[in-house]
Every structure is written in structure tokens, then in C-alpha cells.
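# Give me a 3D structure for the following:
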Amino acid sequence: MNKKVIEFNLSQRSKKLPDLKAGDIVKVHRKIKEGEKERTQIFEGILIAINGKQSSSPMITVRKISFGVGVELILPIYSPHIEKIELVKRAKVRRSKLYYIRGKSTKSMRMKYKDLSEFTKKEESSEEKPRDVQEDEQEEAEEKSNPESKVKKESKEVKSQKKEDAETKKTLDHSAKAEVTEQAEKKK
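Take a look at the predicted model:
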């Protein structure tokens, strides 16, 4: 596709939506106007297809079983009648279009679902700074607020360095004694 067309399509997208894939269980919050009143209706079902991902108006097909009858909604994602789309569960599927589900019974259509906490952690971690950077920033903030803590921290570092030096000296002494005893045994 031409780069200008892709840029135009991206500029037309107004809402920030979760990363949707076929097999996801989603809740679609739709505005419904009845006379003068307006209300929100929630339609929860399995996302069986996404059509036109690269276009300015991709369409999703959501299916659910209502009172034993299969009901499908085909909706433009960026429609002004859609308030939001919530991701409830994510299934492990191997196809981008799940039209074969239409002929299956509810029981045979069961899928393995993934825990959403994995996905939210990945999203959060990509936005967050690495742990080392966060720790350094916290230390700098503490030093600015309390200069005595810097002195205490330096003294702790010196003490820990002395302990490490003493331990290495002990191990060296130990290994030297072991070598001397081995040499004495060989001479005998």
C-alpha cells in the first residue's frame, strides 16, 4: 500500500483501542438511541474476524450465543456509536478468521484462554523504565532530600568492602595452608 494512504488511514483513527485479535472475548459498549433517550448496551462475545486492519475503518465481527441462537454483530471499530471495546479474555487460536465456529456447538467451541495479566504486565513494562534506572533516580532523590543518608550509604559501602577483603584474605590463607600441608605430605 502507498505510504501516503497508510498515513491518511492512521490519521483518521480517533480512539485508542486494545490490541484485538481473532479469538478474543470482547465487550463492545454501543450507544443506542431510543426516541430522545440514549443508553449504552454491552454486547459480549468472541471476536471471529477483523476485516480491513490497514484501512481507515476496520470492521470487527463479534459472535455470541443468545438463548440458543447465534447472534453476530459486524461493527466498524471507529464508529461514533461505539463508546469503547474492552478485552475480557484472549484465546490461543491459529487462524485469523474463525468462521468455522458458526457450525460448532457451544461445548465443542471451547478454547484455551490466556491470563490477561501477562499482557498488561508486558504493556506496563514496555512503558516503564528499567529497574536500575528507577533505583538510581530514587537514590538521587533521597540524597537531595537528606544529605546525611549519602554519608551513611558511603560508610556502609566501605564496611561491606572491608568484609569482602577480609573474606578473600581468609580464603587465600586457607588455600596457602592447604598447599603447604600437601607439599609436606608429598615429602614424607
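# only C-alpha atoms for contact and neighbour calcs from this point on.
Fine.
# so residue 89 makes contact with residue 117?
No. In this structure residue 89 lies outside contact range of residue 117 using C-alpha atoms under 8 Å: 10.1 Å.
# which residues in the chain form helices?
Using DSSP state H, the helices found in the chain span residues 3-12, 116-127, 131-145, 147-187.
# Looking at residue 89 and residue 117, which has the bigger crowd around it?
residue 89 (16 against 9; other C-alpha atoms under 10 Å).
# got the contact list for the more buried one?
24, 25, 26, 113, 114, 115, 116 (C-alpha atoms under 8 Å, 6 or more residues apart in numbering).
# again, 10 Å this time
23, 24, 25, 26, 27, 46, 112, 113, 114, 115, 116 (C-alpha atoms under 10 Å, 6 or more residues apart in numbering).
# tell me how far the longest strand seen in the chain is from the chain's mean position?
Identified as the longest strand of the chain according to DSSP state E is strand 37-51. Relative to the centre of its chain, strand 37-51 is centred 23 Å away, using C-alpha atoms, centre = their mean, to the nearest Å.
# Next, the structure of the following sequence, for comparison with the previous one:
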Amino acid sequence: MLKLNTQKTIRNVENSFLKKDLPTLQIGDNIKIGVKIVEGNKERVQFYEGTILAKKNSSINTTITVRKILQGVGIERVFLIHSPKIESITVLKSSKVRRAKLYYLRDLKGKASRLKQKFN
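This is a model prediction of the structure:
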């Protein structure tokens, strides 16, 4: 009787789909994400630029919540980092933060929602 270790098998399959060329993403980073969009039979890349509010780590299911302000309205979007629809991620600038989740930015308006820049 052959006994398979299912957890190990699942991990091996997931590792083949992980992206290796990702930058180090941290909470408070201002990033630009290129998302592939299919329109009819054409495919193009649309960029989404904003601040990382939250990050959830669980190997292939790693997600980030990105918030941007568009015409005075806050828009949040959750991205699956290792998804094939994500073409590129670039870190524009980093911010100095002292929290793991920046949900308090949802309630702040205008200049109050600015974060202090971190220089590397």
C-alpha cells in the first residue's frame, strides 16, 4: 500500500506556480501594478497605482489590498500577487508606518491621509 503525503504534494504543485521576480512589498508602499485585461480578442495592460493597506501571506494565495483616490473617492482593490493576470509590480516609494494594517486611512481625507516617506 502506497501512502501519499497530500500536503507535500500540494505544496510541490503550488511552488511551480509561485512568481520568483517579485519585489519586497511592505505595508505603506506606493506601488504600480500592471493588470492584464482582455477586451474582445485583444489583450492589454492597465496600470493601477496606490498604497498598500494590508497584506495576507499564505504562499500562493498571498494578497495585497491597494487603495487609491480617484476624483475624491477612495477605491480599494485586492490583488492576488501570484496570479497570471498580474504582469508587473513596481514599488514607487516606501512609507514609514508602525502598523500591520492601514485601515485607518479610510476615514482620513486630503492631506491627513499622507504617510511619511522612508528613504532607503
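# mind checking how far the spatially most central residue of structure 2 is from residue 19 of structure 2?
When C-alpha atoms, centre = their mean is applied to structure 2, the residue found nearest the centroid is residue 64 (3.5 Å). Distance of residue 64 of structure 2 to residue 19 of structure 2, given as C-alpha to C-alpha, to the nearest Å: 15 Å.
# do the same with residue 116 of structure 2
Taking C-alpha to C-alpha, one finds residue 116 of structure 2 at 30 Å from residue 19 of structure 2.
# go on, residue 72 of structure 2?
34 Å.
# Just want to know which of these two has more residues nearby.
Shown here are residue 72 of structure 2 and residue 19; by other C-alpha under 10 Å, residue 19 has more neighbours (12 against 9).
# Can you tell me how far that one is from residue 109 of structure 2?
36 Å.
# Same check on residue 40 of structure 2?
38 Å.
# Which of these two has more residues huddled nearby?
residue 109 (13 against 6).
# Which neighbouring residues are in contact with that one, exactly?
69, 72, 73, 74 are the contacts of residue 109 of structure 2 under C-alpha under 10 Å, 6+ apart.
# Could you do residue 32 of structure 2 as well?
Taking C-alpha under 10 Å, 6+ apart, one finds 47, 48, 49, 50, 51, 66, 88, 89, 90, 91, 92 in contact with residue 32 of structure 2.
# again, 6 Å this time
Applying C-alpha atoms under 6 Å, 6 or more residues apart in numbering to residue 32 of structure 2 gives the contacts 48, 49, 89, 90.
# Show me what it aligns to in structure 1.
In structure 1, the residue paired with residue 32 of structure 2 is residue 27, using TM-score structural alignment.
# Number of residues surrounding the nearest residue to its match once chain neighbours are set aside?
With sequence-adjacent residues excluded and distances taken as C-alpha to C-alpha, 6 or more residues apart in numbering, residue 27 of structure 1 is closest to residue 44, at 4.3 Å. When neighbours are defined as other C-alpha under 10 Å, residue 44 of structure 1 has 19 of them.
# which position in structure 2 aligns with residue 44 of structure 1?
So, by TM-score structural alignment, residue 44 of structure 1 is matched to residue 49.
# mind checking how far its match is from residue 57 of structure 2?
21 Å.
# and if you look at residue 96 of structure 2?
21 Å.
# So for stretch 18-28 of structure 2, what gets flagged as buried?
If you call a residue buried by 16 or more other C-alpha atoms under 10 Å, then stretch 18-28 of structure 2 has these buried ones: 18, 25, 26, 27, 28.
# Could I get the helices of structure 1 in JSON lines, plus columns for distance to residue 101 of structure 1?
Below are the helices of structure 1 laid out as JSON lines (distance: least, C-alpha to C-alpha, whole Å):
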{"stretch": "helix 3-12", "distance to residue 101 of structure 1": "31"}
{"stretch": "helix 116-127", "distance to residue 101 of structure 1": "23"}
{"stretch": "helix 131-145", "distance to residue 101 of structure 1": "44"}
{"stretch": "helix 147-187", "distance to residue 101 of structure 1": "63"}
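# Quick one: closest of those to residue 96 of structure 1.
Nearest to residue 96 of structure 1, of all those, is helix 116-127, at 19.2 Å by C-alpha to C-alpha.
# Any chance of JSON lines for the contacts of residue 89 of structure 1, columns distance to residue 180 of structure 1?
Converted to JSON lines, these look like this (distance: C-alpha to C-alpha, whole Å):
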{"residue": "23", "distance to residue 180 of structure 1": "71"}
{"residue": "24", "distance to residue 180 of structure 1": "71"}
{"residue": "25", "distance to residue 180 of structure 1": "73"}
{"residue": "26", "distance to residue 180 of structure 1": "74"}
{"residue": "27", "distance to residue 180 of structure 1": "77"}
{"residue": "46", "distance to residue 180 of structure 1": "76"}
{"residue": "112", "distance to residue 180 of structure 1": "65"}
{"residue": "113", "distance to residue 180 of structure 1": "65"}
{"residue": "114", "distance to residue 180 of structure 1": "62"}
{"residue": "115", "distance to residue 180 of structure 1": "61"}
{"residue": "116", "distance to residue 180 of structure 1": "62"}
